[in-house]
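Visitor: Build me a structure from this.
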Amino acid sequence: MLNELFTPSVQHALDIVGIFVFAISGALLAVRKNFDVFGIAVLAEVTALGGGIFRDVMIGAVPPAAFTDLGYFLTPLIAAGLVFFLHPHVERIQVGVNVFDAAGLGLFCVAGTVKAYEYGLGLTSSAALGLATAVGGGVLRDVLANEVPSLLRWDRDLYAVPAIVGAVMVVLCIRFETLNAYTSGAAALAAFVLRLLAMRFHWRAPRAWNRRSARAEENAAVI
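Guide: Alright, predicted model coming up:
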């Protein structure tokens, strides 16, 4: 189904771009955490490939594409090398990196959902794995860096929600037999635009209703 949207060569190129920008975000976090060159490379690889590897293992597409395509494996290392030597300059174009990251989010949530469905999963499970494909690498990155995963933090702009929207649009198209090049592209575009809007206007998910303030919680803990 997804192959109708792009030719294999174009699809591969888009995958590489998505992997590259995800790897940049992982490598930048490693620099901020004062990791050495090995740590930077590991965080870049995990961020870029973690979600796709998890999806492929869960659906039985083994060995995962990350281990059968040398380009997938080498791209994060190139990103790690650029950040290692040029991280002050990369930090300056963080806005541009975020835009490409949003594009990768949209592409990967759609690609992950379609691939899971093509391997026989139901609609709900396919959407869940589409989400995991898009955000799984970021979760692993934050865990390895000893941070609360970004998609669980209330003070971060919406990240998982755009991926959920894209994945749900795909499974609805599958359900009503309307998935094609245009609807796949629309789902990826919706996730991309929603993520950009969340970054622009700092949209965040609501917290628990009538929750106590952080100060009240701290006082209660002291007592």
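Visitor: Could you use CA atoms for every contact and neighbour count after this?
Guide: Noted.
Visitor: With adjacent residues omitted, what lies nearest to Phe84?
Guide: Nearest residue to Phe84 in three dimensions, chain neighbours excluded: Val37, at 7.0 Å (Cα to Cα, 6 or more residues apart in numbering).
Visitor: do you know how far the nearest residue to Ile164 once chain neighbours are set aside is from Leu82?
Guide: Once flanking residues are discounted, Ile164 sits nearest to Leu131: 5.9 Å by Cα to Cα, 6+ apart. From Leu131 across to Leu82, the span is 28 Å (Cα to Cα, to the nearest Å).
Visitor: circling back to that earlier point, thought the residue nearest to Phe84 was touching Phe85?
Guide: No: checked against Cα atoms under 8 Å, the pair Val37 and Phe85 is beyond contact range at 10.1 Å.
Visitor: Which residue of these two possesses the greater neighbour count?
Guide: Val37 (15 against 10; other Cα atoms under 10 Å).
Visitor: That one and Ala187: what is the separation?
Guide: Distance, Val37 to Ala187, using Cα to Cα: 37 Å.
Visitor: same deal with Tyr159?
Guide: Counting by Cα to Cα, the gap from Tyr159 to Ala187 is 15 Å.
Visitor: Next: Ala205.
Guide: Distance from Ala205 to Ala187, by Cα to Cα: 21 Å.
Visitor: okay, those two: which has more neighbours?
Guide: Per other Cα under 10 Å, whichever of Ala205 and Ala187 has more neighbours is Ala187, with 26 against 16.
Visitor: and for comparison, fold this next one:
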Amino acid sequence: MDARTWSLVFDLLGVFFFAVSGCLLAVQKNFDIVGSLMLGSLTGLGGGVIRDLVLGRFPNSFAEPVYLAPPVLAAAVVYFLMPAVQKARRTLLTFDAAGLALFCITGTVTALSYGVNPVSAALLGTVTAIGGGLMRDTVANVRPGLFDRHDLYAIPAMVGAGAVAALWPLGLYSTAAGVVVAVVVFAFRILALRLRWRVPLAASSRHRSGGEAPARE
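Guide: This next block holds a predicted model:
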């Protein structure tokens, strides 16, 4: 397959993995099958829609009907094969990590293909990767992983998008390189979850202990 076909495959797989995570959250929230399909679609397609709108093009998810198939398949898989809600959270995080790993690559490659500079392309790739999960958690009334200090949600996506943006101008990016980056990002995300890695808070402990919290308007 050529590079364009592989890019489409990665994109559709990313949609599917993210859609499964959305459908699993719908199970946890006791949504019906329609709610599962809607939340899965929002999760799987949301990041790509943001990417395409920023690039000033009609979103792929509406221009090409094939993008609607992964959310439908995800809703069906969860409905028939994932009845054990007790294991849903771990499974949700695994599928979310897979979607994150693929979307940070496809988002960055798409931006670079449109002539966006590498720094902005990496930023857009990161937004593509985290956008769907952010929408999913917000709609389902769950604290987004992006704002959870115990979750390095955005950092693995930044690493993957940055790697692709660095390889592209050097002529070193290829499908194989994309697969390697995706595996690294996925492993990074899973290890961060299992080992409970975290990033520093917005203010150091010295400042937080010595000052008062700002009053809300």
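Visitor: Give me the neighbour count for Ala63 of the second structure.
Guide: Neighbours of Ala63 of the second structure under the rule other Cα under 10 Å: 10.
Visitor: ok, now Ile174 of the first structure?
Guide: Ile174 of the first structure, neighbours per other Cα under 10 Å, totals 17.
Visitor: If we ignore the residues flanking it in sequence, what's nearest it?
Guide: With Cα to Cα, 6+ apart as the measure, Leu123 is the residue that lies nearest to Ile174 of the first structure, at 8.0 Å, once sequence neighbours are left out.
Visitor: Map the one you found across to the second structure for me.
Guide: For Leu123 of the first structure, the aligned position in the second structure is occupied by Pro118, per TM-score structural alignment.
Visitor: same thing with Ala80 of the first structure?
Guide: In the second structure, Ala80 of the first structure lands on Ala75 (TM-score structural alignment).
Visitor: so how much does the host helix or strand of the residue nearest to Ile164 of the first structure differ from the second structure once superposed?
Guide: Assessed by DSSP states H and E, Leu131 of the first structure sits inside helix 123-144. On superposition with the second structure, the mean distance recorded for helix 123-144 of the first structure (mean Cα distance after the TM-score superposition for the first structure) is 0.9 Å.
Visitor: That helix packs against which elements?
Guide: Where contact means 3 or more Cα pairs under 8 Å, 6 or more residues apart in numbering; DSSP states H and E, helix 123-144 of the first structure is packed against helix 8-32, helix 37-59, helix 94-118, helix 160-175.
Visitor: For it, which residues meet the burial criterion?
Guide: Using 16 or more other Cα atoms under 10 Å as the burial criterion, the residues of helix 123-144 of the first structure that qualify are 123, 126-142, 144.
Visitor: Please apply the same query to stretch 82-91 of the second structure.
Guide: Using 16+ other Cα under 10 Å as the test for burial, stretch 82-91 of the second structure gives 88, 91.
Visitor: Kindly check the end-to-end length of it for me.
Guide: 9 Å.
Visitor: cool, stretch 22-42 of the first structure as well?
Guide: Start-to-end, stretch 22-42 of the first structure (Cα to Cα) is 13 Å.
Visitor: start and end residues in the second structure for that stretch, please.
Guide: Residues 18-38 of the second structure are where stretch 22-42 of the first structure lands when matched by TM-score structural alignment.
Visitor: which residues sit against that stretch?
Guide: Here stretch 18-38 of the second structure makes contact (Cα atoms under 8 Å, 6 or more residues apart in numbering) with 39-45, 70-72, 74-75, 77-79, 85, 88-89, 91-93, 95-96, 98-100, 132-133, 136, 140.
Visitor: Mind doing that once more with 7 Å?
Guide: Under the criterion Cα atoms under 7 Å, 6 or more residues apart in numbering, residues 39-41, 43-44, 71-72, 74-75, 78, 85, 88, 92, 95-96, 99, 136 lie in contact with stretch 18-38 of the second structure.
Visitor: now stretch 184-199 of the second structure
Guide: 97-98, 101, 149-152, 156-157, 160.
Visitor: one more time with 6 Å, if that's ok
Guide: Contacts to stretch 184-199 of the second structure, defined as Cα atoms under 6 Å, 6 or more residues apart in numbering, come from residues 97-98, 101, 150, 156, 160.
Visitor: Give the PyMOL command for selecting the buried subset of those residues.
Guide: Listed next is the PyMOL selection for buried residues among those, using 16+ other Cα under 10 Å:
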select buried, resi 97+98+101+156+160
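Visitor: mind listing what Phe131 of the first structure touches?
Guide: Quick fix: residue 131 of the first structure is Leu, not Phe. 109, 163-164.
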